[in-house]
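**Q** Please work out how this folds:
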Amino acid sequence: MLTKEEQLDVHLPEHVVLNILCRLPLKSLIRFTCVSKRWRSLIISDPQFANSHFRLAASQLRRNVLISTHPIFISEGTLGTTHTMLPSRFHSLDDNFSVRSLTFPSVPNRDIVVMGSCNGLVVLGKFYRHALVPLGQLYCDYYKTLGIWNPSTGFFRNVPSPSFQIGMIKLTDEKKERHMSCVYYGFGQVSASGDYKFVVIPNFGGFMEVQVFSVRANCWKVVKAPYLSPYRLWSKQWGTYSNGAVHWVSHREPGIFEPSVYAFDLASEEFREMPLPVLSHNEDYVKMTQVRTPVLVGGCLCVMFQDFDECSEFWAMKEYGVAASWVKLFRFNVRDLPDVFAPFFSCYYWDPIFIAEDGTVVIKLHKKKELVRIKCHKEEKPVCTKRYGLEEVPGCKCLFDASLYDETLVSVPE
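**A** All right, here's what the predicted structure looks like:
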């Protein structure tokens, strides 16, 4: 009596089976892990098969939104109000705004946040986002439970915590009482080598050092970086990955600085400044209050501008690094959708999570705890097509984050 695996071998040669499986959607492959132990090992654990599937499916990848919620239980007692952080929860939102729960592979932890995403791999960490740390205390204490997770397959790999001792030594030598005002981070792939790198840049109030974790080498190292002005804080902590580099955009200070996009090349481990598009009217630069690098369109770097009139413009760099290749995608005014944005029109209260060239924008509304899909056309008013609201938990308030990730089989071996 032949086993299932032997029957498969009789009917189809190995290379034919692999070629067929590599061309199937991820949802079907996950279902087929029940066929046999061999298929399960191939689909879940074989990095070569995962990379082959990723290359063939790259143009048809499903892009989902990863929602992470951080419940805080509020209780009243004789000593006053207490706040208790509950374990973080994760959900996936697909194209149709259908939601499914995700099982976090490690032990439940509080305040686990998403710190980067690339090729279906997500970097997670326990990070105290608003803590001020006194001089002399190691900042590595503020990065706990770092790991790389594939929400589609459940793959998880621990990442050792970084050490910021070099920065602390410098500050101690200078005898300056300083706090860590902000930390920037990003995650991406070096295409030439296939290695993945996680970048952490703490701002020590005037001194910034760059720490890079190589997944392949499984170690951190400090990278010498040019002087980066601490007075031009970057608008988002999470850097945007595109074309082998992680990007952050600096805040603009009216009358002093024009905004700049800083790109950290993961291969050379060097910074460079990127050109921004020239807007239709020069006076618009005076009115711009926010500039961001929110998302990617087909791998292209994007920027979003917003002015005092609450108009937002989205641009894509069609040829990476070439200033003349910036193309305006569309422009819309949030006041054209009062039922969605009111009363929080300011860009500080919402973030674009996903942008497509056809004018589709998925937006996170911070105060309302909602995700909204909007359809924009160049000459027409935007239309809201889908909405998803975070479910309220009795006795709790919830913080939530949303980020884009691809459905892949990609993993990174130890």
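
**Q** From here on, just use CA atoms for contacts and neighbour counts.
**A** OK.

**Q** Please enumerate the strands of the stretch 251-400 of the chain.
**A** 261-265, 270-274, 288-292, 296-297, 300-307, 311-317, 326-333, 350-355, 360-365, 370-377, 380-389, 396-406 (DSSP state E, counting those that start in this stretch).

**Q** Quick one: distance of the shortest one to the chain centre.
**A** Going back to what we said before, that points to strand 296-297. 13 Å (Cα atoms, centre = their mean, to the nearest Å).

**Q** The third one now?
**A** Taking Cα atoms, centre = their mean, one finds the center of strand 288-292 at 19 Å from the center of the full chain.

**Q** let's see this one next to it:
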Amino acid sequence: MKKKHVHEQQAILPHGHDCTEQDHSPPTGNQGRDGKAPPFPSTEEESEQQPGVDLPEGAIVEILSRVPYRSLCRFKCVSKPWLALCSDPNVRKRSPQTLSGFFFKDHGRFNFRNLSGKGPPLVDPSLRFWRGIYDCFSVEQCCSSLLLCKCLKSHHWEDECDYVVCNPMTGQWTVLPPIGWLDEEDGAMVYFEPIRDIFLGFDAAVPSRFVVFVPLTNCFCEFTEMAIYSSETGRWTKVQSEWGYKTILVGNSECVFLNGTMHLATHYALVVTVDTEGKVWREIEMPEHSPDTNQLASIGKSQGRLYAWQIEDDHDCQLYVWVLEDCGGGKWTLKYTVNVPELFGRQPGQDDMSYKVFAIHPDCDLIFLTDEEEMAVSYDMENQKVNATCTFSQEFEDVLPYVPCFAEWASDAH
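**A** From the prediction side, this is the model:
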């Protein structure tokens, strides 16, 4: 058990910390001649002082593909040959990615804020690549690098809609077909609607495919079957749920796709899981010693493990963070505790703010919190450092963490 109580306040985001700051320049499409990477770039001064380096093109691409995207953006400023080399899609789509910013709603408009808080948005939140096809859209979920959107061809929300999965960085998108299957008795197509909950699963380690899960719920939000869509087959399959009949899911905001398995929070202190083929079903109990049994804990993923957290509002507003150390045995370990008002520079028990954790960093023990009125902060739990990330109005809501991905899908995507 590891508890943290002392915090160091900082006024700006830390420099040199890969988990909290990234410098993103808009990606360009410049390439070398014939679309190939140009020769290893060098300045005239360097060529006079040092012997030339003649590396095979494949070796150069392989080296730079292991360089973080932030560094590639900086290398573009060295010279035109460096700009062309670091803009090569073969390099960019393989470079390591991490949390780069947040999508959010601002006065009803979909927007994006860079993690660094600097520069123009890394992503165009208007998703203009489908302009002229859809008049309006709402984002149902963001899973790492992909968005699941509900799109309409007019501004009348009562009209039929499409569910669309898109990569905002590459502009590729796929329209999900209606949920349907052949009736076992007469062979006719049977369609399911309306969709109440829909969950997107995507792993950047396998960027060529994604999956979508839809519980086939009744009017009481109960279900016994699950529909699973695979981008590889382009079809839905219906499988029998092996969870308890009274499983009632929290909704789109409480889902985690981890190690090829979808994790969903329920209203009964359980996390239920299912794999992409609908063959392995599990139930994981939430941490036993939760301080507030009447309040649901939230879930997220970081460093390849499942995390859960809860803020106790009744007393001194403590944040509790657990990690699932043993996935097979369902063993949770309390990793951190922290007094939330202190992170915002306030005295415990002397304010009436409503605090919320809206994200956890996928690569380090860094969480993001808001008081839902004035400001947001990031807290490095391991090093006990607080950073004010931004100030905003009460309209700053529905925050979705985003990790860019430049890899392309199959050719049938738009």
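
**Q** Got a TM-score for the two of them?
**A** Once superposed, the chains reach a TM-score of 0.66 (TM-score structural alignment, normalised by the length of the first structure), with 340 aligned residues with a Cα RMSD of 4.4 Å.

**Q** coming back round to it: out of the strands of the stretch 251-400 of the first structure, which gets nearest to residue 39 of the first structure?
**A** For those, proximity to residue 39 of the first structure was assessed by Cα to Cα; strand 396-406 is nearest, at 22.1 Å.

**Q** how about the strands of the stretch 1-150 of the first structure, start to end?
**A** Using DSSP E, counting those that start in this stretch, strands in the stretch 1-150 of the first structure cover 63-77, 80-85, 89-93, 99-102, 112-118, 121-127, 143-149.

**Q** what comes up buried for the shortest one?
**A** Judged by neighbour count using 16 or more other Cα atoms under 10 Å, the buried positions of strand 99-102 of the first structure are 99, 102.

**Q** Also stretch 348-362 of the second structure?
**A** 355-362.

**Q** Just send these back as JSON lines, with distance to residue 317 of the second structure too.
**A** Output for these, formatted as JSON lines (distance: Cα to Cα, whole Å):
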{"residue": "355", "distance to residue 317 of the second structure": "8"}
{"residue": "356", "distance to residue 317 of the second structure": "11"}
{"residue": "357", "distance to residue 317 of the second structure": "12"}
{"residue": "358", "distance to residue 317 of the second structure": "16"}
{"residue": "359", "distance to residue 317 of the second structure": "18"}
{"residue": "360", "distance to residue 317 of the second structure": "19"}
{"residue": "361", "distance to residue 317 of the second structure": "22"}
{"residue": "362", "distance to residue 317 of the second structure": "25"}
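
**Q** For residue 27 of the first structure, give its distance to residue 156 of the first structure.
**A** Distance of residue 27 of the first structure to residue 156 of the first structure, computed by Cα to Cα, to the nearest Å: 19 Å.

**Q** which one of those two has more residues nearby?
**A** The neighbour comparison of residue 27 of the first structure against residue 156 (other Cα atoms under 10 Å) goes to residue 156, with 21 against 12.

**Q** Aligned to that one, what sits in the second structure?
**A** Using TM-score structural alignment, the equivalent of residue 156 of the first structure in the second structure is residue 171.

**Q** what's that match in contact with, if anything?
**A** Applying Cα atoms under 8 Å, 6 or more residues apart in numbering to residue 171 of the second structure gives the contacts 127, 129.

**Q** about what we covered before: if we take the buried residues of stretch 348-362 of the second structure, which one ends up nearest to residue 96 of the second structure?
**A** residue 362 (12.7 Å).

**Q** how much space is there between the closest residue to the closest one other than its chain neighbours and residue 207 of the second structure?
**A** Leaving aside its chain neighbours, residue 362 of the second structure sits nearest to residue 302 (4.1 Å; criterion: Cα to Cα, 6 or more residues apart in numbering). From residue 302 of the second structure across to residue 207 of the second structure, the span is 19 Å (Cα to Cα).

**Q** Residue 224 of the second structure contacts residue 245, correct?
**A** Yes: counting by Cα atoms under 8 Å, residue 245 is a contact partner of residue 224 of the second structure at 6.2 Å.

**Q** Including distance to residue 56 of the first structure, could the strands of the stretch 1-150 of the first structure go into JSON lines?
**A** Compiled in JSON lines, these are given as follows (distance: least, Cα to Cα, whole Å):
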{"stretch": "strand 63-77", "distance to residue 56 of the first structure": "16"}
{"stretch": "strand 80-85", "distance to residue 56 of the first structure": "42"}
{"stretch": "strand 89-93", "distance to residue 56 of the first structure": "23"}
{"stretch": "strand 99-102", "distance to residue 56 of the first structure": "26"}
{"stretch": "strand 112-118", "distance to residue 56 of the first structure": "17"}
{"stretch": "strand 121-127", "distance to residue 56 of the first structure": "17"}
{"stretch": "strand 143-149", "distance to residue 56 of the first structure": "22"}
